[in-house]
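In: got a sequence here, can you model it:
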Amino acid sequence: MESYYVTTPIYYVNDEPHLGHIYTTIAADVLARYQRMAGRDVFFLTGVDEHGQKVQQAAEARGIEPIELADQVVERYQSLWPELAITNDDFIRTSSDRHRRGVQAMWRRLENAGAIYKGFYEDWYCVPCETYWTETQLNDADCWEEKHCPDCKRAVEKVQEESYFFRLSAYQDRLLEYINANPDFIGPASRRNEVLRFVESGLNDLSVSRTTFSWGVPVPGDEKHVIYVWIDALTNYLSALGFPDQELPKYWPADVHLIGKDILRFHAIYWPCMLMAADLPLPQRLFAHGWWTVEGEKMSKSKGNALRPADLLEQYDADVIRYFLLREVPFGQDGDFSFSAMKQRYNSDLANDVGNLLNRSLAMLNKYRDGVLAEPGDEQAVDRTLIADVEGMQRDVAAHMNKQAFHLALERISVVVRHGNRYVEENAPWSLAKAGDEARLNTVLYHLAETLRLVALQLMPFMPGKMSAMLNQIQGAELMSQTLTFASHGGWGLLKPGHQCEKPQPLFPRMD
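Out: All right, here's what the predicted structure looks like:
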């Protein structure tokens, strides 16, 4: 069986879970669910980054150990994911023994390859961003006199310390060659171009150890140094799979790393170069999504507008949240979250289209046939057009999902739903019943049931709870007990004459 490995970034434990975290994780879950239904052996990883100066300082301010602070935040993530129907196969913590062994093994491989050397580091450091800035960069950003970070505008500190360095510059040409030879390696195209410009401007060697804090993985053989975030955090994608006990773990290389655009450089430049140096395969693809604002404003604690997942879940079903986030904005672009937009999307796509087609189709089937599908009669052109649209939907959705184009996949499904509603109007089952055209009525009702079944199958990764309920109304509990795959359940005509459908139960009542 073909494997499929999808990851989220590991989320930093200095913050509560927020909209950005659930966005990436929902996207990864939809991919994982879709690929399982496509018959692949899926491994879906998420987790947390617990190390670093920020965590150590935050813990000290509270009078607790860093691991205690990490434990508190980890529990919030691990309790949240089931509420959003997240089906991760593993949850990696950088404080775990397995991760420590993986990071130190990666360090040794880099060291043995001659890719690490000891030197002396002096520059300006932003603790919140965990980013170092040269004087030139601060001057270019007009922040030099006040010594503020160009990214977050907070104060930077002058750091002078002994450090180990990774020879990032040595892999510049090789990385450029790889990106140019593999156009799908970085998505979307705008991010790929951004990375190319950065690499072409020249890469400097990377400081990869610290002596100013102790909360992290010690450098093997030199434990006064702590391995810095670039090697520590990024190695989670391997350590979770059993590296180094398995030198080339079963699911490696990753099929796709899903990340936010703020950590693009680390994943698209540092990580591939480290893997090249360690003589390990590079991930197949990484995709950087955009950021969300809320009601037109950037999320921040000071404004009090950071959307808490718990608050969202109090107002909306998890499936509705999942659908909205991946339908409203093209994945890869920035988007704005507003409650009015969510309500409008829900009413238009789910209540008016999907819910309406389900309710009216099953209502007519129960009214005219007591819910039992009869043998369909001869197909007409309008029936064949509907079938072709449904079958085209399945092919198109597969292509969109392979490119992480979730909004296009959902729009393609919506095209079929709207087609189904037009099909009802064009064929008017109520008129067929009144005229006594039993054969044609049987055909129309059958085609509606099959269309609904296959639409629900394609929507299942996005809205697993709602679509399970929808399929239960169409297929019944016996068929729903089977493992749903596109190969076994995706063909037209699997509902047999004599099959009993349930009475319609509204899945998407309108929001007023």
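
In: contacts and neighbour counts: CA atoms only from here.
Out: Noted.

In: show me what contacts Trp292?
Out: Taking CA atoms under 8 Å, 6 or more residues apart in numbering, we find Trp292 in contact with 19-20, 298-299, 334-337.

In: could you also give me the structure for this next sequence, so I can compare it with the first?
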Amino acid sequence: MGHLHSGVLADVLARYARLRRNGWSTEAKGLTQPLFTTGTDEHGMKIQRVAEAQQVTPQALCDRVSERFRQQLRAQGHIYLGEHEGWYAVSDEAFYPASQVRAVQQGTETVHESIETGQRVEWTREINYKFRLSHFREPLIAWLTQCPDAIQPRSMHERILAEIQAGLSDLSISRPRQRLYWGIPVPDDEAHTMYVWVDALINYLTALGYPHQAGPPGWPADVHVVGKDIVRFHAIYWPALLMAAGLPLPRTIVAHAHWTVNKAKMSKSKGNSVNPFEAIDTYGLDTIRYYLMRIGGNIGTDADYAPARLEEHKRKYLQGQLGNLLSRILAPKIQARLAPGKQGMLEQPAWTEAEAALLRARDALPTTFDRHMEQLELSKAMQAAFQALALANELVQHTAPWSVEASTEASCRMP
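Out: Alright, predicted model coming up:
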């Protein structure tokens, strides 16, 4: 469900940008249409056809593109071979500093886990290739200080800035092949395989044509949408790698919060994870999209996935407000009264207070909605829209334009 949340959030922001044709417009980025990327896409037909056209295997094509980025980092002296040790979480594919690890008691055994993700960590010592992340501490601080909106929400911006200010250790970017045999070999050293995040992050560039285009259209990204559990990779490692490669940084990184289930942390081990495909089959795609944004649209706060609450929102807001209003005003009897040659809208009606209130809400809605969207307050934007819908429903309910007894004047006032 969290992965679906990221995708829907990105889609909503893209739709909003196309609607407003503002600074986020894809046309202004040199793209003919919005482009969504996820994963590495190394098994797709597109990759296969490009490889065939170049008379190489798909694996060779992917390795070549991936290695050009890493060779560029090495050529500029940002990568070296050295010893690395620290707390490593296999499930997170990440090393954590001691400040991000806590000891917990599991029966008679004391184990350690990541404070951020709750995943178990193990003390690991090995020889591998490292990226000089520590050299980018000051540039990263300058970036976040000069760009207060670079990471949203604000609380996440402050947290990442504080972590960088506390000091950065160099980043391990490979694993010994004897320990991790599945992976892309390190260029010129097959005893090591590349750290998965280095390969994953450059997908943002390769999907746009890098390295064949040094400044690919669509880059830098206006908005990176990620879950808060991977914000370190996107807000520290990725910007540093881009700096090292001489490429511009994303303008905004949006790190949305997580989902709980009936107030309990969603976890596969607990058996309370929500299958998004089953949820869509049960409630419908539009309902799930609405719920993800209305309840999960406050990106700084964890949201709760509660079937009873979802049902309530579907009944009260989607059916009771939006659906009910549409069915009423689109009814053939109402439309007939507004048809050309029939009784239409009064040119200068003497609005009642209820009608004037709805008009004020209508006039204020675009500005209010835009302000919330620009501030990435999607939940508040939706609330503003549904408040206007509620006023419209109240007015229609009061005037009852479908009624035979309704006056012509009342029937024809459709603010």
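
In: tally of neighbours for Leu376 of the second structure?
Out: By other CA atoms under 10 Å, 19 other residues sit near Leu376 of the second structure.

In: residue in the first structure paired with it?
Out: By TM-score structural alignment, Leu376 of the second structure lines up with Gln404 in the first structure.

In: Trp259 of the second structure now?
Out: So, by TM-score structural alignment, Trp259 of the second structure is matched to Trp292.

In: what about the residue mapped onto Val198 of the second structure from the first structure, neighbour count?
Out: Structural alignment places Val198 of the second structure opposite Ile231 in the first structure (criterion: TM-score structural alignment). Using other CA under 10 Å, Ile231 of the first structure has 22 neighbouring residues.

In: which element, helix or strand, includes Ile231 of the first structure?
Out: helix 229-234 (DSSP states H and E).

In: continuing past that helix, what's the next helix or strand?
Out: Scanning forward in sequence from helix 229-234 of the first structure by DSSP H and E, the next helix or strand is helix 236-239.

In: so where is the helix or strand following that next one in the second structure?
Out: Using DSSP H and E, the helix or strand that follows helix 236-239 of the first structure in sequence is strand 256-260. Aligned using TM-score structural alignment, strand 256-260 of the first structure spans residues 223-227 in the second structure.

In: again with stretch 467-487 of the first structure
Out: Stretch 467-487 of the first structure maps onto no residues of the second structure, going by TM-score structural alignment.

In: corresponding residue for Arg62 of the first structure in the second structure?
Out: Counting by TM-score structural alignment, Arg62 of the first structure has no partner.

In: that older thread, correct me, but the match of Val198 of the second structure touches Val103?
Out: Yes: counting by CA atoms under 8 Å, Ile231 of the first structure touches Val103, with 6.9 Å between them.

In: what segments of the stretch 251-400 of the second structure are strands?
Out: 253-256, 259-261, 264-265, 303-305 (DSSP state E, counting those that start in this stretch).

In: among the ones you listed, which is the most enclosed?
Out: Counting by mean count of other CA atoms under 10 Å, strand 253-256 has the highest mean neighbour count of these, with a mean of 26.

In: contact partners for Ala339 of the second structure?
Out: For Ala339 of the second structure, the contact set (CA under 8 Å, 6+ apart) is empty.
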